Every structure is written in C-alpha cells, then in structure tokens.
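Undergrad: dropping the sequence and predicted coords here.
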Amino acid sequence: MLNTSSSIAKQLVVTEILPPYQFYQENTALSGFSVEVMQEIFKITGDEIDLQVFPWARAYKTALNQPNTLIFSLSRTKVRENLFIWGGKLMREDIYAWCLQEKFKTPITDIEQLKKYKLAVTNSSSTAQYFQQEDYPFIYTVVSPEQSLQMLYLNRVDFITGTKSTLVARASKLNLEVSRLKKIIPLSVVNHDLYFAFSLNSDKKIVTKYTNAYKIIEKNGTLDKLRNKWQVQ
C-alpha cells in the first residue's frame, strides 16, 4: 500500500481515479495496473510518497505548475509533448466513441461526422484537448468521467469517449446497464501511450532516478508480468 502521509513526504505524486489503472478497492486501498507499476518503482527509488488523488483537471494543473511533481497515467500527445518530462510508458489505450444502443442506427464511418452531435469529455483530458483543438461545436466539459457517462444515460449528450475496460468499470460502479453501451467508431487519432511524467521544472537527479528504476522493472520482466496480470497492452 502506498504511503500517503504528507508529513514525511519526499516525492509528490498526483493521479486520478481511472479504473482499471487506478481505483479504490472496497477497503479504500488504491489499486490497479498503474498503481502496482509505480509501487515497484517506488520500492527501487526508496522514496516516501505523498500521493494525492485528485479530479483529473486538478492533477494535471498541479503537474504543470508545481516543481518535482510526478503524474500518472498521462497520455503522451503532441499538445503535451513539450509540457512535461516523460518518464516511462505504462500502457497504450484504444479509445472509441460510445453511444447508447438505441442511437446512431446509421453507421458512422468518419470522425468528422460526429461534429453535429453533443459530446461530454473530462476537463483537461487528452480527448477534450483534441476535440477542442478541432473546433467541435457541441462539447460539454465535465469534472469526472463518471459525469459524462451519466449524461449519456440521461440523453443529455449523444456520445462519450473511452476504452472498453474503463467504461465497463465506471458503468458497473454507477449501477448502469453496461449492455446499453455501443461503440460508434474507433478514435485512432486520440489513441496514445500512457506514461508517468514529471513537471518541467523538476530536479534532473529525481527524474533520472525514476527513469532508471523504470528501466530495471522493464528489463527484469516485472512490467510485463503486471501487464499480463491486468490484461493491458
């Protein structure tokens, strides 16, 4: 279990709840694929960790502005490339546009066709940044992915985005009928590798220590074992 005591903290780490990568178990312990990868890295670095779980926009803003801040799991996009110091790759996401089964009876074959529909995205997420950059006119930004899912089920928006594993986990948590969800179209333009990364003004020695630790778990097979355990790419 990660040490979250800020009184003895040495390294600030920020994240969000993003099952199956980061989520709370019933006993309130933080678990998931990315959490277990980072735990292995922390064992090697030997640091005490001040882990802060925030809504995504706050975690992202903290990592942008506060020195020596580590953030995970962060999509590595063109927009973000020069905003962070990139550590190690955790996994890759396959993202789709999703609707309710009764919608979109005519197949969508091009992402541009979605411009006439209402979309809910999480504030400061990579998908939000993409659709805003491409001037999609009917975007609703929300604090959490759960809100976007609830808006979809309430017919307040036409589609949302996400991976199958994350949407199934969220729908189950909210007691929503998972079978009502339907993929519209793959969103290859927003498929990105997820990394842990550091704020730009971070100490180079700290960054090197963590990237070296990542190389160790990559080389000794620990990373692949965790990917197999959690069935991520």
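TA: Thanks, I have the structure now.

Undergrad: CA atoms for contacts and neighbours, from now on please.
TA: OK.

Undergrad: and Phe131, how far from Lys229?
TA: Phe131 sits 33 Å away from Lys229, going by Cα to Cα, to the nearest Å.

Undergrad: neighbour-wise, which of these two wins?
TA: A count of neighbours by other Cα atoms under 10 Å puts Phe131 above the other of Phe131 and Lys229, at 17 against 10.

Undergrad: nearest spatial neighbour of that one, skipping sequence neighbours?
TA: Leaving aside its sequence neighbours, Phe131 sits nearest to Ile139 (Cα to Cα, 6 or more residues apart in numbering; 7.8 Å).

Undergrad: and Thr211, what helix or strand is that in?
TA: helix 204-219 (DSSP states H and E).

Undergrad: other SSEs contacting the following helix or strand past that helix?
TA: Once helix 204-219 ends, the next helix or strand along the chain (criterion: DSSP H and E) is helix 222-230. When contacts are defined as 3 or more Cα pairs under 8 Å, 6 or more residues apart in numbering; DSSP states H and E, helix 222-230 packs onto helix 33-45.

Undergrad: alright, now check it against this:
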Amino acid sequence: MPWIRSHITALLATLLVATYAAATEPPLSLRAVTAENNEPFNIVFNGKLQGLGVDVANEAARRSGFSLQTEALPWARALETARQKPDVLLFTVARTPEREDWFHWIGPIAKREVWLWRLRTRKDVMATSLDQAKQYRVGTSHNDAATEYLLAQGFEQGLNLDITMHDRAIGYKLLASRVDLVPMNPLSIGAFARESGIPLEDLEPQMLLISSGGYYLALNRLSKAETVAKLNAALVEMKADGSLQRLLEKWQPKGSKARSPSSPP
C-alpha cells in the first residue's frame, strides 16, 4: 500500500538522520587537571603538555567518547580541584592508603617504586632500613605521596624531613649536603638529575622505600558511574591490545635507570 511505503520511507530517513547525527556529534568534553612538572608522566615543554600520563589519559578518553580539556596546575591545586569537584579527571597520581577514599581509581597505568637515593660521593650515608634512614635528613616536596608516607612512618619535618615546594630545591640541597637522601621513582630520576644539574651517574639508590599502589588516573568519588566505567573499560582495552605498553616504552627515559635498580639490566 502506498501509505505503508511512505511510512517506511519516512522511518528510514529518520533513522539515517539519527545515525548521521550520532556519527558527527562532537565527543563529550571532560575536564582534566594535572601537575605542571612531573616528568615523564606529565610535563609542559615548549608550551605543550605532554608525557606518559597525558598520552594515556587522552587515549582512554578518546576510546570512551570524551575529549579532554586539560589544565596544568601546581600539584597541590590539581589534587584539591579533583578532590572537590565531580567529573574532573586527575593524572598522574599515586594510589596510597591516605588517598584511597578520595577517588575512583582508573589503572594502574604504571608500576610505582620509590627508592631513597644519595650522591655517589656520600659514602657516609648508609640506609638500608627506615630506622637507619631516620638518622639522616630526607628531602621531599609538598603534597608528594612519598612525603605522606614518610610522615606516617614517624619522620618529622624539621628534624629528619625537609619539605620543599619544588624538586629543583631538593636537588640543590642534596648537592650542598643540606639533605642526605631523596625519594624518587626510577622513571623520574633522570628528570630530577637534569633539573638539579646533577649528572645522573652521580646518583645511586640506597633502599627501596615503597613498592605498592601504582600510578593511576583518578576521578572524584561523586563522579558519574558511567564515566568511571567507560574510562576503566578503555584502559582494560589498552592493556589488552598492547597500546599501554607501547606508551610506557615511548616515555621510558633513555639512558637512565628507568627500571627498578634491583632489576636485571
């Protein structure tokens, strides 16, 4: 019947329009915040935000149907922004017991190992346990997960813990023997050395401080469950197809102790 044919034609046209609209609709925007200087995870270089965390977050968002509007902030401000505001993605952040209830955790995207490092010339600094480390002065930065850990283990600011606002200041103090040890992930030690003006070969690990938690993307606890599920599914997919491993290899520091100091070469 003519009216049936016209009805079907109209229905097909409607479906085609809807399909075209869905295909051409721009992705949903998701706000993201990150630290200004946390190489190799995220770093502003030549005015462009880049790094392992940046690449992982962008790819996970793309696969989830989101476009990221990323803002680089001082770390303390980025952390507090994500804690206070739903549907704000934070990266790259260490998962610690103190932070566990703050976020939905997406990851891990990288293994977390933190070692205490000394200058190779400081043979007088011998720390293979926390009790031994407490005899020295450890240089750390404000709002860093390693700082939270050391405070929880009984280190005291002003006594055996020197907390600064920037890693560069820690490096200067290490060179001047105003601090004896610094906590650092092997992935980040090359950037720390370069920024502090210390030859990488002049730094050596003393003891493994932390080997748990991992590095993650994170969303405020009040974020939409659908957003969390989509991003987690995307990261699972990235692990399965090898793209996460390729990004890890891309950002592994060249010529540095990128792997665990205890790992075979």
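TA: Alright, I've got the coordinates. Quick caveat: nothing in here was measured; it's all calculated off a predicted structure.

Undergrad: and the TM-score between these chains?
TA: Remark: TM-score between the superposed chains equals 0.86 [TM-score structural alignment, normalised by the length of structure 1]; 224 aligned residues with a Cα RMSD of 2.2 Å.

Undergrad: surely the residue nearest to Phe131 of structure 1 touches Thr122?
TA: No. Ile139 of structure 1 is beyond contact range of Thr122, at 10.2 Å (criterion: Cα atoms under 8 Å).

Undergrad: neighbour-wise, which of those two wins?
TA: A direct count of neighbours by other Cα under 10 Å for Ile139 of structure 1 and Thr122 places Thr122 higher, at 23 against 17.

Undergrad: and that one, what's its match in structure 2?
TA: Counting by TM-score structural alignment, Thr122 of structure 1 corresponds to Ser141 in structure 2.

Undergrad: roughly how far does its match sit from Asn37 of structure 2?
TA: Using Cα to Cα, we find Ser141 of structure 2 at a distance of 12 Å from Asn37 of structure 2.

Undergrad: please enumerate the strands of structure 2.
TA: Taking DSSP state E as the criterion, structure 2 carries its strands at 28-35, 37-38, 42-45, 48-50, 66-73, 88-94, 103-110, 114-119, 138-141, 161-164, 182-184, 203-210, 215-220.

Undergrad: how about TSV for those strands, with distance to Glu237 of structure 2 added?
TA: TSV is the format used below for the strands of structure 2 (distance: least, Cα to Cα, whole Å):
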stretch	distance to Glu237 of structure 2
strand 28-35	20
strand 37-38	26
strand 42-45	22
strand 48-50	22
strand 66-73	16
strand 88-94	19
strand 103-110	11
strand 114-119	28
strand 138-141	34
strand 161-164	39
strand 182-184	30
strand 203-210	28
strand 215-220	15
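
Undergrad: quick one, which of those gets closest to Ser243 of structure 2.
TA: strand 103-110 (11.2 Å; Cα to Cα).

Undergrad: so which elements touch the closest one?
TA: Packing partners of strand 103-110 of structure 2 (3+ Cα pairs under 8 Å, 6+ apart): strand 215-220, helix 225-240.

Undergrad: out of those, deepest packed?
TA: Comparing those by mean neighbour count (mean count of other Cα atoms under 10 Å), strand 215-220 comes out on top with a mean of 25.

Undergrad: how far does it sit from the chain's center?
TA: Here strand 215-220 of structure 2 is found 8 Å from its chain centre; the criterion is Cα atoms, centre = their mean, to the nearest Å.
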